[in-house]
Every structure is written in C-alpha cells, then in structure tokens.
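> Attaching a predicted model along with its sequence, questions to come.
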Amino acid sequence: MTSRFQFPSLSTSLRAAALAALAVAGQAHAADAGTGSGSMLDGWTFYLGGAYIDVHAKSSPLSGTSTTFPDGSTHAARFRIDDASTVGFGLVYRFNKTWSGELALGLPAEHSIHGEDLLESFDQITLVKQAPPAAFLNYHFPEVAEGVSFFVGPGINYTRFLRARNTASGNAAAGGETKVKLDSSWGLAGHVGGTWQIDRNWSFVGTVAYAHVTSTQTSTTQTNLGNGPVTVTHTANINFRPVVYSLSLGYTF
C-alpha cells in the first residue's frame, strides 16, 4: 500500500509561509512591546495531554497483479484505516496577547489497516505507526470571560510513517511474506482551540485540528508461482484526512 502527497512547489511555498509568519509575529511583538501590554501566558508554555485521531481515510484500489484473488486482479481491493489515540504535547511561544507560535508533537500513534472489497475477508492486514509534527501561527481573540479565550491558526504538517508491518492475514492476502512502506507527507494544516487560564502558570487548552495527509503505500511480496520465487509489488494511494481532537494541561514558565 503506497501513499504520496503531490504539492506543487512545496519547498517554495513552505519558505514563503514561514517568512510571512515570522514577519507578522515580529511586527505584533514590536507593537506590543511599545504599548507595554501583555498576557498571563506571555513567554513559553509547555503542554501535555491526550489526542484522538479521527481518520477519514480513503484509498485507491491496489495497483498490481495478485495471485491470490479469483480473477488474478486487484482492481477492487481497497483499505480502511482505523482511528487511534495517543499522548500529545508541544511548545507555544506567546509573542503578545494576540499572536503565538506553536510546535505540536505527540507520541507515534499506531493505526490498524483493514481490507475492503476483495480484501475484506482478511480483516486486519497491516499495522502502521506515524508521527505528525506540525507548526502553527496562532491568532488569539480577546477574552470572552475571565481567563477564557479562543484562537485559530494555520500551519504546516509533516507526517512520517515510522513503522509499517503486515499481519499474518496480510501476508496471506498478498501471497507470501510482505514488506510494507508508506511515503512521508507534507501538507497544510489548521486548528481552532480554546484556553482557560487557571492562574499565572497553569492553563487548560483544547483544540480541533485538520491536516492534509496523503501517502503511497507500497507492498513488496516474495512469493512462488510454481516456477520459482518471484517478487510482486502492489501500490495504493491513501488520503488520510485526519481530524485531531486534543485536551491538554499547560505550564507557562
């Protein structure tokens, strides 16, 4: 199963977005320094909490020739990816009351991949872990109540698939011992959230984030067609479309 994200002029776009974000944040910080305004959460905040990854994945049919399906084809073999939970953490630097920069991280989450259509009878065929660090530039709205405010931020996501492995069912579906690889993905991201300041140092924060994550999964199988060993390769494009819900406790220092 293979997944690939196509993004025109990605390197140029990322540089432009990063420079624009730094320019906006720098101007806001300078303006705030001139007025002497501030926030209880000025400076660095580390947060730690739970994250639920709601995957709305859609895969293309497998591309390649199978020796295990009745018609010898994979044209109707697809995948379904399960949701996952993990521990999320990250760093926020609050430039002033309006702007902050954020690096969102988390422990690698493991997703189960199940077969659909011609692969449905094989159930769970692959397990894959992924780490999706993301960077955001956040705009903070004025408080709606004492200590309570909301924010919104665009960002950039990089998803790296750290480990993918076939199950026994997956090997049976492919016709032999199979190695699986998923391409890494760059994509745009965005999130909205709310913060509740408990006191000078402690706060709760909840977010809902979306990232554009696509990948190409490649499965390489060593099998035997009767006249000796042969290597068979299958690929599929997967659009993960994850929505991530998180709730964390932050400490400002």
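That came through fine. Numbers count the residues shown, from 1 in each chain.
> can we go C-alpha only for contacts and neighbour counts from here?
OK.
> What is the burial count for the nearest residue to residue 244 once chain neighbours are set aside?
Counting by C-alpha to C-alpha, 6 or more residues apart in numbering, residue 244 lies nearest to residue 53, which is 4.5 Å off, once chain neighbours are set aside. By other C-alpha atoms under 10 Å, the residues close to residue 53 number 19.
> from memory residue 53 sits against residue 242, does it?
Yes - contact criterion C-alpha atoms under 8 Å: residue 53 and residue 242 qualify, at 6.3 Å.
> on contacts alone, who are the packing partners of the longest strand anywhere in the chain?
When the chain is parsed with DSSP state E, its longest strand is strand 148-166. If you count contacts as 3 or more C-alpha pairs under 8 Å, 6 or more residues apart in numbering; DSSP states H and E, strand 148-166 packs onto strand 124-131, strand 134-140, strand 177-182, strand 185-197.
> How about the contacts made by the residue nearest to residue 244?
By C-alpha atoms under 8 Å, 6 or more residues apart in numbering, residue 53 lies in contact with 83-86, 242-245.
> That one: which element?
strand 43-54 (DSSP states H and E).
> Break down the stretch 1-150 of the chain into its strands, ranges please.
2-3, 43-54, 58-59, 77-81, 84-94, 99-106, 109-117, 124-131, 134-140, 148-166 (DSSP state E, counting those that start in this stretch).
> Presented hereafter is structure B, for comparison with structure A:
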Amino acid sequence: MKQIVKLLGCALLASASAGVMAQEAGSIMVKAGYAYFDPNVTSGNLSAPSLPNTKINVGAAGTILLTGTYMFTDNIAVEVYGGIPLKHDIYGAGSIQGTGVLGTVKQLPPTAFLQYHFMGANEAFRPYLGLGVSYVHFQGETGSAVLTAITNPGGAPTTFQVKDTWGATPQMGFTAWFNKQWYVDASVNKSYVKTTTTLSTGQSASAKLNPMVTQFSLGYKF
C-alpha cells in the first residue's frame, strides 16, 4: 500500500500539467508491468485417510503482466489481463504446519474487467473501478517428498491435480498520463476463487484462494 501511495504522488506531479485527450471513446491502450499475487487461503480438511485438521496454504508469487484496454465511451472500458504463469509453493497448514513445501503449482488467471473511469477524458489523472471475471488455469503440479511422506509413506511418490476454476474480481486503480500516448497505471484487485486439489492417493481438499493482486504498469495508447 505504501508503494501505491508513493506512485500515486509521483504520478500526480508528473501529470499535473498534461491536460490531454487521453482516454476518449475509441481509445485502444496496452500496458506491461509487474503483478504480485498474495493468496489469502481458507483451506478445508484433507479427506480421509489423513490426520485430522490437515490443511494447505499457498505462497505469494509475482509475474509479468500484459493488458489490453478499449474505451467504449469516455468513461466505460473493457480491460483484459494476461501474462506469464505464476509459480506458487504449497505448504502444510493446520496439523501439518511447519512440515515444509508440499509441492508447487503454476497458475494463469486471465481476467476480463468492465471498468468505469471517473472524471473527463481530458484529465491527466483518472481513478477507476472495475468488476471482472477470472478463469484460473492450473498446470505443472509437482509433489514433494514431504507430501509423499505424509500421504503415502513408503509408497510411490504422491502426485496431485488442482481443478481449474472461475471467480469474481473487483478492482480499483488509476491512470496518470505523461503525454498523449504514455501513461502509468496501478491497481489493486481481489479475486474470489475456490478450487479442489485431488491427490493420486485418493484424498482431496477444497480451498478458497482469494488472492490480493497489486500491479504497476507502463502503458501506451494507439
């Protein structure tokens, strides 16, 4: 949050005298930057046979973010997020907290937002609100020796699969323009997603991931 405040201050100073037609109807904009995903996990219990209160947690990760935006009117826009898949560590929680990394998984959450940009198209600084739909695709699931020791001691290595899922993603952010083409953008999103992980040993566990996503980007308008 402190980083957002600092960037907001710099953007306000840089854009104070811009006063250009920056985001009028018909504008097509692209941006690239960095996004940080910080899951807020609420895990269910791993199904039997397992220790009571066996849960999971998911570590934070960052990635390169690529975004395209189209302004339908001076205030209403559609924005699409993409980028490079993120790699998350999965940890034990509950009765197996502190056992270490259970595995890793990659995820790619393309998201489409409907946005409302406040103030006029000729304003250099414009806050916005958005509501998006995310499709979270999981891939590259890899279990660790710790996972096997907990779920199948002495047996074959335990593998797992995480189910793809949909979720709602509210958003708030701002754009600040340096001139008619270049701008900076920052936003905070909160995705509400729930998925299920199934082990090769037959157990499964559901979890709400609900990551907070903070992104900073440099953009260009065509």
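That came through, no problem. Values in this document were obtained by computation on a predicted structure and should not be read as measured data.
> re earlier: and the strands of the stretch 1-150 of structure 1: which comes nearest residue 233 of structure 1?
Evaluated with C-alpha to C-alpha, the strands of the stretch 1-150 of structure 1 place strand 2-3 nearest to residue 233 of structure 1, the distance being 10.3 Å.
> Would you mind pulling the contact partners of that closest one?
181-183, 214-219, 234-239.
> can you tell me which helix in structure 2 is longest?
Criterion DSSP state H: the longest helix present in structure 2 is helix 2-15.
> so what secondary structure elements neighbour it?
strand 125-143, strand 165-177.
> Reformat those strands as CSV; add distance to residue 118 of structure 2.
Listed next are those as CSV, based on distance: least, C-alpha to C-alpha, whole Å:
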stretch, distance to residue 118 of structure 2
strand 125-143, 6
strand 165-177, 9
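> Relative to residue 79 of structure 2, which of those is closest?
Across these, closest to residue 79 of structure 2 is strand 125-143 (C-alpha to C-alpha), at 8.7 Å.
> Go through the closest one and flag the buried ones.
Of all the residues in strand 125-143 of structure 2, those buried under the rule 16 or more other C-alpha atoms under 10 Å are 125-139, 141-143.
> Give me the range in structure 1 that it lines up against.
Counting by TM-score structural alignment, strand 125-143 of structure 2 falls onto residues 148-166 of structure 1.
> got it, and stretch 61-71 of structure 2?
Stretch 61-71 of structure 2 maps onto residues 84-94 of structure 1, going by TM-score structural alignment.
> Trace residue 176 of structure 2 over to structure 1, please.
Applying TM-score structural alignment, one finds that residue 176 of structure 2 aligns to residue 196 in structure 1.
> who touches its match in this structure?
Applying C-alpha under 8 Å, 6+ apart to residue 196 of structure 1 gives the contacts 147-149, 203-205.
> go with 10 Å
143, 145-150, 202-206, 249-250 (C-alpha atoms under 10 Å, 6 or more residues apart in numbering).
> quick one on the thing from earlier: superposed on structure 2, what's the mean shift for the helix or strand that the longest strand of structure 1 is followed by?
Counting by DSSP H and E, the next helix or strand C-terminal to strand 148-166 of structure 1 is helix 168-174. Comparison of helix 168-174 of structure 1 with structure 2 after fitting gives an average deviation of 1.6 Å (mean C-alpha distance after the TM-score superposition for structure 1).
> same for helix 168-174 of structure 1, what does it pack against?
The helices and strands touching helix 168-174 of structure 1, judged by 3 or more C-alpha pairs under 10 Å, 6 or more residues apart in numbering; DSSP states H and E, are strand 109-117, strand 124-131, strand 148-166, strand 177-182, strand 214-224, strand 229-239.
> just curious, which of the contacts of residue 196 of structure 1 is nearest to residue 112 of structure 1?
For the contacts of residue 196 of structure 1, the nearest to residue 112 of structure 1 is residue 206 (26.0 Å; C-alpha to C-alpha).
> Aligned against structure 2, show me the partner of the closest one.
Per TM-score structural alignment, residue 206 of structure 1 is aligned with residue 186.
> isn't its match right next to residue 10, touching?
No - look at residue 186 of structure 2 against residue 10 with C-alpha atoms under 10 Å: they stay out of range, at 12.0 Å.
> Those two: who's more crowded?
Using other C-alpha under 10 Å as the criterion, residue 186 of structure 2 and residue 10 rank with residue 186 on top: 22 against 12.
> Contact partners for the more buried one?
The contact partners of residue 186 of structure 2, taken as C-alpha under 10 Å, 6+ apart, are 3-4, 7-8, 33-35, 127, 172-176, 214-218.
> so it is in which element?
Using DSSP H and E, the element containing residue 186 of structure 2 is strand 182-190.
> if we can go back for a sec, so what sits against both of residue 53 and residue 242 of structure 1?
Listed as contacting both residue 53 of structure 1 and residue 242 by C-alpha under 10 Å, 6+ apart are 83, 209-210.
> closest to residue 139 of structure 1 among the residues you listed?
Nearest to residue 139 of structure 1 among these, counting by C-alpha to C-alpha, is residue 209 at 14.6 Å.
> Could you give the number of residues near the closest one?
19.
> and if you look at residue 84 of structure 1?
Neighbours of residue 84 of structure 1 using other C-alpha under 10 Å come to 16.
> so what's it closest to, chain neighbours aside?
In space, residue 84 of structure 1 is closest to residue 53, 5.2 Å off (C-alpha to C-alpha, 6+ apart).
> do the same with residue 49 of structure 2
For residue 49 of structure 2, ignoring the flanking residues on the chain, the nearest one in space by C-alpha to C-alpha, 6+ apart is residue 203 at 7.1 Å.
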